[in-house]
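*Asks:* Pasting the sequence and the predicted model now:
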Amino acid sequence: MTTLFTPYPLRSLTIPNRIWMAAMCQYSALPDGERAGVPTDWHFAHLAARATGGTGLIITEGTAVSPQGRISPYDLGIWNRTQVDAFRRITGFLKSQGTVAGIQLTHAGRKACTERPWVDGGRWLTPDEPHCWTPVGPSALPFSAASAVPEELSRERIGGIVQEFAAAAERALEAGFDVAEIQGAHGYLIHQFLSPYSNHRTDEYGGSFKGRTRFALAVVDAVRRVWPDDLPVFFRISATDWLAENPEDHREGWTADDTVRLAEELQTRGIDLMDVSTGANVPDAKIVPSPGYQVPFAERIRTEAGMPVAAVGLITEPAQAQEIITSGKADAVLLAREMLRDPYWARRAATELGAAVATPVQYNRARR
């Protein structure tokens, strides 16, 4: 029987268990200067703790492919050599603990320029403020009344961003990462193109499903071309905008049907696994979270598209995670806030379920 603690093979990798950490922004990099976007001691300590805790795969926070691709000015980046060198310290330590190191490649699009959550409630910054810039998007539609109106991307700039993703992937490989995850969820740039709610273009990058997915597929192709054949690429998806699920909401958005259709296409282009989340593209979408509320979307992709998936969303208890894996709803679970509350969640789960995870040699009983 497949359990949380069964190794998971992907291409040449073997991830030691099915307990993975989802990308979570820490808003702790410098916003400008030579060290902008560079991992700090905080990032090292944050990620290293989860590795010593037995987590099988750790995915960094959304790491911007360009300065303008950051969600906040305080996010990590992978657009220069200084960032690459700093990441090597982190990936080296993760690997020393038997943890696989993954990076989430991100462009925020119209959701760029927010303050840190603990400063002014994480308010939207304006382009005229220090450390901010004019955001971009598929259409000149702001995310909310409080956010800036983005500049609509030209075809040429779309092509440029595709190449930024590819260049970022090459740097991520140099930095020691073994898994690249393309951020196509949560209302960031790729999701903005996918959804008719945020994409009102009338050219080849808008309109039909084929048009709205063109940018995402171009990014996937560009990343897969530079990423080694023996290493996996993930795609994070918001399976739905949560509009179709509400019979009282008649706005058009991205749907679960669209996600299954895209998953089938992504498999043919070398994507190895879908990281399945939902929402965050429509600020007033009606969502009622409950334990494991996003798991059915992952299960549907796995069943209908035949694609490996990782499930996320209010997965908090070891028995709950175990059931998701043993019942075939997902191939792995991705923990986010629960992993912040307990860096040693994998070790606790092993104790509760009668399994084991690797223990740092320093934690073994010392000779007396």
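*Replies:* Noted; the coordinates are in hand.

*Asks:* okay, CA-based contacts and neighbour counts for the rest of this
*Replies:* Will do.

*Asks:* so Y74, which of the three states?
*Replies:* coil (DSSP: H, G, I helix; E, B strand; the rest coil).

*Asks:* in terms of contact, does it touch P31 like I think?
*Replies:* Yes: assessed by C-alpha atoms under 8 Å, Y74 is found in contact with P31 at 4.9 Å.

*Asks:* Now list whatever residues contact both of the two.
*Replies:* G37 (C-alpha atoms under 8 Å, 6 or more residues apart in numbering).

*Asks:* what residues are up against S72?
*Replies:* With C-alpha under 8 Å, 6+ apart, S72 has these contacts: Y27, A112, C113, T114, E115, R116.

*Asks:* Pull out the buried residues from the longest helix seen in the chain.
*Replies:* As assigned by DSSP state H, the longest helix anywhere in the chain is helix 155-174. Buried residues in helix 155-174, counted by 16 or more other C-alpha atoms under 10 Å: 158, 161-173.

*Asks:* Included below, for side-by-side comparison, is a second structure:
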Amino acid sequence: MSALLFAPYMMRDLTLANRIAVSPMAQYSATPEGHATPWHLMHVGNLAVSGAGLVIMEATAVEPRGRVSTRCLGLWTDAQAEALQPVVAFCRDHSKAALGIQLAHAGRKGSVERPWEGNESLPPEAGGWQPVSSCDLAYPGRPVPQMLTIGEMAAIQADFVAAARRAAALDFDLLELHAAHGYLLNCFLSPLANRRNDSYGGDLAGRMRWPLEIFAAVRAAWPAGKPIGVRISATDWAAGGWDADDSVAFAVALKALGCDYVTASSGGITPAQAIRVRPGYQLPFARRIQQEAGMPAMAVGLLHEPDLAEQALQDGAAELIALGRGMMWEPRWAWHAAEALGATAPFPPQYARSHPSMRFGDPGKAFAERGR
């Protein structure tokens, strides 16, 4: 049986060379103005030549209050888009991997120090800002956020649309909206963070309303031939929170609006979450979304063993396999997985001499396999 992990996959007009995706990974390495730096050129460029079929850039804020830290990437200005151009150009010149970008708003978990600087809240007088959220319920240990008004929600929705248009002008292949891990859109979805008493709170339909409105507006602004996905926390891992049934309902609603895939992550809304982390621990959520909602799922969560990743695809639990930290630890994971599964992965010609086939004295074989 041929390896599905290395089979092409098509979404709208985009064909991926294989089913391996690189998850968005925050780098906290932008300038204070939210501009990309040489670090991003190195980081994204390195992942673009990893052999993965898709590389999704880190969570990118749509407005200043949407950052996690003061050094997070942004796309709310044309200058920020211009700073990203060299990164995109390098990937286009040296890789055939599709390039995506994740648009995000940190909400009540924003305005903190970088993780290696302590991750403590930054008050406005220290360069931070007043966090905002669905209501004035604070993430434990963080400042009380400002509850967004309807007018402020409309402005943030417009920020998402404007950022999507800048991403389209940069010719990104794919867009992902971040609605997971306790950030703003997740705070509207989860009953543990949304205590609103208007039409954007209350029951499941009310809590889903604004994230769905943002998705619809972004889908309308994004090129019709290019895919959009949404990363969700498929469960809060806490009593009274968002659960897998809610995720299936949300995926059904997203599909009706033209969503192309859902990334089934989990957690992040409360430190009281009870998670037993193990290889493949989030696969059941991807499976339910894919099989019950009819929505293609991107699976994430300790899928580092090639056989496990392949089995998830063969079993119908997911259409795509995404690695984040594992890909940072081993940025040639796709090459090793291909060798283990008897397949081939893309690689730049500059690295051909490192291909396993070269060990046996056949320099032409690596190039021949690269062209398959």
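*Replies:* Looks like it arrived, so ask away. All of these numbers come straight from a predicted model, not from anything done at the bench.

*Asks:* Do you know the score for how well these two fit?
*Replies:* Taking TM-score structural alignment, normalised by the length of structure 1 as the basis, the two superposed chains have a TM-score of 0.93; 353 aligned residues with a C-alpha RMSD of 1.3 Å.

*Asks:* quick one on the thing from earlier: nearest to Y8 of structure 1, out of the contacts of S72 of structure 1: which one, please.
*Replies:* In terms of C-alpha to C-alpha, no member of the contacts of S72 of structure 1 lies closer to Y8 of structure 1 than Y27, at 31.0 Å.

*Asks:* just to revisit the earlier point, the longest helix of structure 1 maps to which residues in structure 2?
*Replies:* Aligned using TM-score structural alignment, helix 155-174 of structure 1 spans residues 150-169 in structure 2.

*Asks:* The matching stretch vs structure 1, mean deviation?
*Replies:* On superposition with structure 1, the mean distance recorded for stretch 150-169 of structure 2 (mean C-alpha distance after the TM-score superposition for structure 1) is 0.6 Å.

*Asks:* out of the buried residues of helix 155-174 of structure 1, who's nearest T106 of structure 1?
*Replies:* The closest of these, once distances to T106 of structure 1 are taken by C-alpha to C-alpha, is F165, at 8.1 Å.

*Asks:* Verify the stated contact: the closest one with L105.
*Replies:* Yes: using C-alpha under 8 Å, F165 of structure 1 makes contact with L105 at a distance of 7.1 Å.

*Asks:* Please enumerate the shared neighbours of these two.
*Replies:* What both F165 of structure 1 and L105 touch, as defined by C-alpha under 8 Å, 6+ apart, is the set V65.

*Asks:* what separates the match of helix 155-174 of structure 1 from the chain centre, distance-wise?
*Replies:* 18 Å (C-alpha atoms, centre = their mean, to the nearest Å).

*Asks:* dump the residue contacts of the counterpart of V44 of structure 2 in structure 1.
*Replies:* Aligned counterpart of V44 of structure 2 in structure 1: L47 (TM-score structural alignment). Counting by C-alpha under 8 Å, 6+ apart, L47 of structure 1 touches I58, T60, I90, L94.

*Asks:* Now render those residues as a markdown table, adding secondary structure, neighbour count and distance to T202 of structure 1.
*Replies:* Converted to a markdown table, the contacts of L47 of structure 1 look like this (DSSP: H, G, I helix; E, B strand; the rest coil; neighbours: other C-alpha atoms under 10 Å; distance: C-alpha to C-alpha, whole Å):
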| residue | secondary structure | neighbour count | distance to T202 of structure 1 |
| --- | --- | --- | --- |
| I58 | strand | 25 | 39 |
| T60 | strand | 23 | 35 |
| I90 | helix | 23 | 44 |
| L94 | helix | 26 | 45 |
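
*Asks:* From those, pick the one nearest W345 of structure 1.
*Replies:* When these are compared against W345 of structure 1 (criterion: C-alpha to C-alpha), the nearest one is I58, at 13.0 Å.

*Asks:* what's the nearest residue to the alignment partner in structure 2 of the closest one if we skip its chain neighbours?
*Replies:* By TM-score structural alignment, I58 of structure 1 lines up with V55 in structure 2. Ranked by C-alpha to C-alpha, 6 or more residues apart in numbering and with sequence neighbours excluded, the top spatial neighbour of V55 of structure 2 is V22, at 4.7 Å.

*Asks:* ok, that neighbour touching E58?
*Replies:* No: V22 of structure 2 lies out of contact with E58 (C-alpha under 8 Å); the separation is 9.9 Å.

*Asks:* Neighbour count for those two, which is higher?
*Replies:* V22 (29 against 24; other C-alpha atoms under 10 Å).

*Asks:* Quick check: the more buried one vs M327 of structure 2, distance?
*Replies:* V22 of structure 2 is 7 Å from M327 of structure 2, where distance means C-alpha to C-alpha, to the nearest Å.

*Asks:* Now do the contacts for the counterpart of D260 of structure 2 in structure 1.
*Replies:* Matched by TM-score structural alignment, D260 of structure 2 corresponds to D272 in structure 1. By C-alpha under 8 Å, 6+ apart, the contact list for D272 of structure 1 reads L10, P232, V233, F234, M307, P308.

*Asks:* what does G279 of structure 1 give?
*Replies:* By C-alpha under 8 Å, 6+ apart, the neighbours of G279 of structure 1 are A185, H186, G187, S238, A239, T240, D241, W242, A285.

*Asks:* Once you drop chain neighbours, what's closest to it?
*Replies:* Counting by C-alpha to C-alpha, 6+ apart, the residue nearest G279 of structure 1 is D241, at 4.6 Å.
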